[in-house]
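> Sharing a sequence plus its predicted fold:
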Amino acid sequence: MLTRAAAATTEGTMNDATREELWTIAEDDYPAGGTAAERLRFLAGYAVLAPSVHNIQPWRFRLTGERIELRADRSRALPVRDPDDRELLLSCGAALFHLRLALRRFGHAGEVVLWPDAADPDLFARLGFGPAAEPTAEERTEFAAIPHRRTHRGPLAPRPVPTAVLTELRVLAAEEGAWLHLVESEPERAALVALIEEADRLQAADPALQQELPARVRERAPLAGDAGGASGVPLAADAQVLAVLGTDHDTPRAWLKAGQALARMLLRAQSYGLYASYLNQPVEVPATRVRLPALLAREGHPQLVIRFGYGEPPPPAPRRPLAEIFD
C-alpha cells in the first residue's frame, strides 16, 4: 500500500494541489522493515521539503545500494541570476540537512561524503545509514517541524522575537559552519533597506535577468518561491528581525554549509512559531553584495538576507513529485 506521501508521487505531471500533498508525509509511514532503497526513498520525501532559492528545487537523487546521492539538477539552474551556482548549492545544502536530520530521526548516525567523485562536480553528497544512534531531543524537535515549515511572503505581526531565540539561531548557524548577523541598530537597518532597494532597481533594469526568472519559476511559485520574491523593500522596512546569513569563505563547500545552516535555523525557528522569508536582492547583485560586509562591519561573505517574525500560517509551496527527482 502506498503511503500518503508516496501516493502523491505516482504521476509525473501533477497539479499544485496534488504536489502540496507531499507536505502530509507522516513519520508513522516510515518503512522500518523495508529494503534500504525503500527507506532511503522515504527519507528523500523530507529532503524535498527543504527551502530553495526562488523555489527552483535544483536537486536530484540517485539510489546506489545502501546509499543515496544528492546532485544538481541543471535543468533548474538560473545561470543569469546565479552564474556561479552559489544559490543552487545553498538550496542543495538545505536538502542535504533535511536528509541528515531524517537519518538521525529514524535511528541512524548517518554517513556523509561530500563531493565523493572528483570527476563529477555536480555530485554534491553521498549518504549512508551509518551506525545506529538515537536522535537527541533537539533533533526530534527540528525534524517534527519539517512538514510545517513555510516561507512567509506577507506582512508579519509587530511582535518582538525573544533575544534568547535569536541567540539560539546564531549558535545553530555557527554549528553548521556559517554565521548569522542580526541587524540590530536603526542606522544599520536603514542602510540595509536602502541596499535592498538599490539592488531591486538594478535587477528590474536587467532584461536578461527578468526573462530568466519568470520562464523558470512561474509554474512553481507565483511569488518567486521559497527564497526570493517581488519587491522586498516594504517587507524589509517592516520586519521585526532582519539578519544576514554568511560564511567565512566563498566557495562551493561554504555555500553548501550555508544551506545546511539555513535549513537548521528555519526548522528551529518554526518550532517556536517563527516564520522567515528572504530578501536576497543585495546578495544576488555583485555591485551591492561587495558592499554588504562593510555595511555589517564584519568580515566574511554574505549569502542570504533573511527576515524573521510571527504570522498566520501561509499555504505550502508546491513540491516536485519524487518520481521527477530520482534518476
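Received, thanks.

> From now on I want contacts and neighbour counts done on CA atoms only, so please keep to that.
Noted.

> For Ala236, see how far away Glu284 is.
16 Å (Cα to Cα, to the nearest Å).

> packing partners for the host helix or strand of Leu235?
Leu235 is part of helix 233-238 when elements are defined by DSSP states H and E. Here helix 233-238 touches helix 186-204, going by 3 or more Cα pairs under 8 Å, 6 or more residues apart in numbering; DSSP states H and E.

> 10 Å - rerun?
helix 186-204, strand 275-278, strand 301-309 (3 or more Cα pairs under 10 Å, 6 or more residues apart in numbering; DSSP states H and E).

> do you know which of those lies nearest Ala144?
strand 275-278 (15.3 Å; Cα to Cα).

> So which bits of the helix or strand just after that closest one are buried?
For strand 275-278, the following helix or strand on the C-terminal side (DSSP H and E) is helix 281-284. For helix 281-284, burial by neighbour count (16 or more other Cα atoms under 10 Å) applies to Gln281, Pro282, Val283, Glu284.

> putting a second one here so we can go through both:
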Amino acid sequence: MTEDKEEQHEIANLIDYGDRKQAANKAFRRELAKWIHSNNSSRKDGMPGYSHGVGDLASRFGQIIIRTFDWGDGQAAKDRQLAEGSPMLAVMATNEDTPQAWIECGRALSRMLLRGTAHGLDASFMNQPIEVDTLRF
C-alpha cells in the first residue's frame, strides 16, 4: 500500500497508459461493448449505464459509443484523477502467474474488500496495468 504521492503518480501513469491502449484497441472496445447494456435491460450480467453514472436515454447508446469511439483520453484523465487523488492505493500481486495463484489472490482481495467495507471504506478497481501486456512485469 502506498500513501506516497510520487508512487501514486507513477501508478497513475500506468493506469493512464493502460486506458489509452485499451480504448485504442478496436477488439477491446468490441468486447467491452458486449458487456454494456441499457438501464432498463432485463440482463443479469454486464454493466448497466447507471453503474457508470449514465442516465436512461444515454444508456441506450452505450454499446455504440464504446464500440465506435476511442474514449481513452477522457477515461485516462478520469482514472488518473481518481488514482492521484485517492488517500491510499493498494496493489495486489502474486508470486506466480498461474490460475491457482489468481484464485488465492482473488480470495484475499475479497476478504480485504469485505473488511474495508465493514469499516466504511470504498474501493475502485484499476486493472489496466495487468490487462495491457506491455505493462505486465
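Received it, and whenever you're ready, just let me know what you need. The model shown is predicted, which means the values in this text are computed figures rather than measured ones.

> So which of the helices and strands packed on helix 233-238 of the first structure is nearest Pro252 of the first structure?
Of all these, strand 301-309 sits nearest to Pro252 of the first structure, with 11.7 Å by Cα to Cα.

> quick one, helices of the second structure?
5-24, 26-35, 56-59, 62-68, 72-85, 99-118, 128-131 (DSSP state H).

> Adding distance to Gly49 of the second structure, write those out as TSV.
Converted to TSV, the helices of the second structure look like this (distance: least, Cα to Cα, whole Å):
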stretch	distance to Gly49 of the second structure
helix 5-24	18
helix 26-35	10
helix 56-59	5
helix 62-68	7
helix 72-85	15
helix 99-118	24
helix 128-131	20
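
> which part of the second structure lines up with stretch 41-59 of the first structure?
Under TM-score structural alignment, stretch 41-59 of the first structure has no counterpart anywhere in the second structure.

> one step back: would you mind saying which of the helices and strands packed on helix 233-238 of the first structure lies nearest Trp179 of the first structure?
That would be strand 301-309 among those, by Cα to Cα, at 9.1 Å.

> and for that closest one, what span of the second structure is it aligned with?
Going by TM-score structural alignment: strand 301-309 of the first structure matches no residues.

> Beyond that strand, next helix or strand please.
Next along from strand 301-309 of the first structure, by DSSP H and E: helix 322-325.

> Which stretch of the second structure lines up against that next one?
By TM-score structural alignment, helix 322-325 of the first structure lines up with nothing in the second structure.

> can you check stretch 138-153 of the first structure too?
Counting by TM-score structural alignment, stretch 138-153 of the first structure lines up with no residues of the second structure.

> out of everything not next to it in sequence, what's closest to the spatially most central residue of the second structure?
A centroid search over the second structure (Cα atoms, centre = their mean) returns Met126, at 4.0 Å, as the residue closest to the centre. Excluding the flanking residues, the one nearest Met126 of the second structure by Cα to Cα, 6 or more residues apart in numbering is Ile15, at 6.7 Å.

> What distance do you get for Leu32 of the second structure to Gln63 of the second structure?
Using Cα to Cα, we find Leu32 of the second structure at a distance of 8 Å from Gln63 of the second structure.

> So between these two, which is more surrounded?
Gln63 (20 against 17; other Cα atoms under 10 Å).

> Alignment lookup: that one to the first structure.
Checking TM-score structural alignment: Gln63 of the second structure goes with nothing.
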